[in-house]
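Asker: predicted coordinates and the sequence they were generated for:
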Amino acid sequence: MSVIFLAGVHGVGKGFIGAPVAQALGVSHFTASQLIREEKGQATWGRDKKASDLDDNQRALIRAVNQRRLTHNSILLDGHFVLRNAQGTLTLLEMEVFSELHLAGVILLTEESNIIASRLAVRDKGETSIAAISELAKAESAHAQAVCRELGLPLAIIHAPTEKSVGYAVKKLLASYQHPTS
C-alpha cells in the first residue's frame, strides 16, 4: 500500500488535476481536509483557509489515512506542508506527521502566484493577495524539500502542472515504491 502526497498551495490545482489522474490510474484520491473533516466530524478552518487545532487535525489525518490503508491499494493524498494558523501565521507541519503517514513520495505542484490568485478569486469568490500566496508557496516548497530530505523521500516538483505531467510523476513513484531497487 502506497501513499503519494500531492502538495502545493491552495489553488495550485491539486484537486483539479489530482482527482482525474487518480481515477485514470486506478488510485484512490483523498484531500487531507476531507479526511480530517470526516474523522473529526467538522471542519476547523474557514473560507480564509486559516486553521485552528493544527496538531489535532494532523493526528486525525494520520488516523484517517491509516484506516484507508486497510481498504485502498494506493492513495493520492492532496494536502499541505505549511498552513496558516487561526492568527494567520505560517505554520510548518511537523516532520513527525509526514513520517507517520508512511509516504512513498511527494509531488509538489507550483504555479505563478498571479495565476493562483486569479483561480482563488473565481473559486473562493474573494480577493487574494499575490504577496501572501508567494510567501506561502515559498514556505511550502522549502518545507517540502526539508521533509523529503530528512525522511529520504523522493520529491518531484512540477511547475505549471498538467494531468500528463502529474500522471507521469504518480506512475513513476508507484513503480519505484512497488519495485524498490536493490
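Answerer: That came in fine, so what should we check first? Numbering: from 1, shown residues only.
Asker: from here on, contacts and neighbour counts on C-alpha atoms
Answerer: Will do.
Asker: distance check, Ala7 against Phe81.
Answerer: Ala7 sits 7 Å away from Phe81, going by CA to CA, to the nearest Å.
Asker: ok, second structure coming up, stack it against the first:
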Amino acid sequence: MTIFIAGIHGVGKTYLAKPAAERLSLVYATASQLIREERGSITWDKNKQVDEVAENQAALLRAVKRINDNGNTLMLDGHLVLRKSINQHERLPEAVFRDLSCEAIILLTCSTEVVKKRLTERGDSSWSTQELEEFAKAEAEHSETVAGALEIPLICLSEPSIQDLIQALSGLRPSALTPHAA
C-alpha cells in the first residue's frame, strides 16, 4: 500500500517525508525518482514542465506495484497536479491514485513566499507568485477530490516539522504503517 505525500514543488515533501519514512521503517521514494528509474530518463525540465504525462504515470504505476508486491508500505512523494507549461496545470485522474494503492494522502503546505524563495534558490525562477498560489489551490482541491473518491484519509499539514508528520502518520490505521514481510 501507498501513503501519498502531496504538495507543490518546494513545499518540503522530500525534506520531511524521507526522514519520517526512515524512522517508521517505510520505503520512501519520489514519484520522479521512480519514473526516471523505470523509463531510464526524465521527461520534464528544470521548470517542472512535464511532457508525456500518460507514459510517466504508467511507469510510476509499474514501479509502485513492484514495491507493493514485495509487501512494502511505500511513502510516495509526488503531486496530484502537474505543470504542463507555465500557468497550465493538469490534474491527474483519480484512477492513478487508486492504482497506486493509496491508503492516505498527506498534503503539505507552506507560504507562497517560502516556496518561491526555495524554488529560486534551486535555480527555478519561472514561477510567479500568482501561479504558485493557483497551483497550491489546485493541489489542495484535487487532494480533497481524490481522497473523497477513494474514501481514504486526507491529512493537511501547514509548515509541519518532521515530528508533526510522524505524529500524523501514527494516526493512520495500523495496517497502513506496518511493514509487511516479503
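Answerer: Sure, I can see it. Remember, predicted model here, so these are calculated numbers, not experimental data.
Asker: what's the TM-score once they're superposed?
Answerer: Overlay of the two chains. TM-score (TM-score structural alignment, normalised by the length of structure 1): 0.92; 178 aligned residues with a CA RMSD of 1.7 Å.
Asker: name the helix or strand for Leu172 of structure 2, please.
Answerer: Per DSSP states H and E: Leu172 of structure 2 is located in neither a helix nor a strand.
Asker: residues contacting it?
Answerer: Leu172 of structure 2 sits next to Ala104, Pro153 when contact means CA atoms under 8 Å, 6 or more residues apart in numbering.
Asker: now with 6 Å, please.
Answerer: Taking CA atoms under 6 Å, 6 or more residues apart in numbering as the criterion, Leu172 of structure 2 is in contact with no other residue.
Asker: can you find the partner of it in structure 1?
Answerer: When structure 1 is aligned by TM-score structural alignment, Leu172 of structure 2 is paired with Leu173.
Asker: you'd agree Asp34 of structure 2 is in a strand?
Answerer: In this structure residue 34 of structure 2 is Leu, not Asp. No: read with DSSP: H, G, I helix; E, B strand; the rest coil, Leu34 of structure 2 is helix and lies in no strand.
Asker: neighbours around it, how many?
Answerer: Look at Leu34 of structure 2: counted by other CA atoms under 10 Å, it has 19 neighbours.
Asker: how far away is it from Glu139 of structure 2?
Answerer: According to CA to CA, Leu34 of structure 2 stands 21 Å off from Glu139 of structure 2.
Asker: do the same with Ser111 of structure 2
Answerer: Plainly put, Ser111 of structure 2 is 14 Å away from Glu139 of structure 2 if you go by CA to CA.
Asker: and the longest helix for structure 2?
Answerer: In structure 2, taking DSSP state H as the definition, the longest helix is helix 129-150.
Asker: report the buried residues of stretch 146-157 of structure 2.
Answerer: Val146, Ala147, Leu150, Pro153, Leu154, Ile155, Cys156, Leu157 (16 or more other CA atoms under 10 Å).
Asker: more neighbours: which of Ser111 and Glu139 of structure 2?
Answerer: Between Ser111 of structure 2 and Glu139, Glu139 has the larger neighbour count (other CA under 10 Å), namely 25 against 13.
Asker: ok, the spatially most central residue of structure 2 to Glu52 of structure 2 distance?
Answerer: For structure 2, the residue nearest the mean C-alpha position is Gly78 (2.1 Å; CA atoms, centre = their mean). Counting by CA to CA, the separation of Gly78 of structure 2 from Glu52 of structure 2 is 16 Å.
Asker: the nearest residue to Gly8 of structure 1 once chain neighbours are set aside: which element?
Answerer: What sits nearest to Gly8 of structure 1 in space, not counting adjacent residues and going by CA to CA, 6 or more residues apart in numbering, is Leu109, at 5.1 Å. Secondary structure from DSSP H and E places Leu109 of structure 1 in strand 105-110.
Asker: helices or strands up against the next helix or strand after that strand?
Answerer: Under the assignment DSSP H and E, the closest C-terminal helix or strand after strand 105-110 of structure 1 is helix 113-123. Here helix 113-123 of structure 1 touches helix 130-151, going by 3 or more CA pairs under 6 Å, 6 or more residues apart in numbering; DSSP states H and E.
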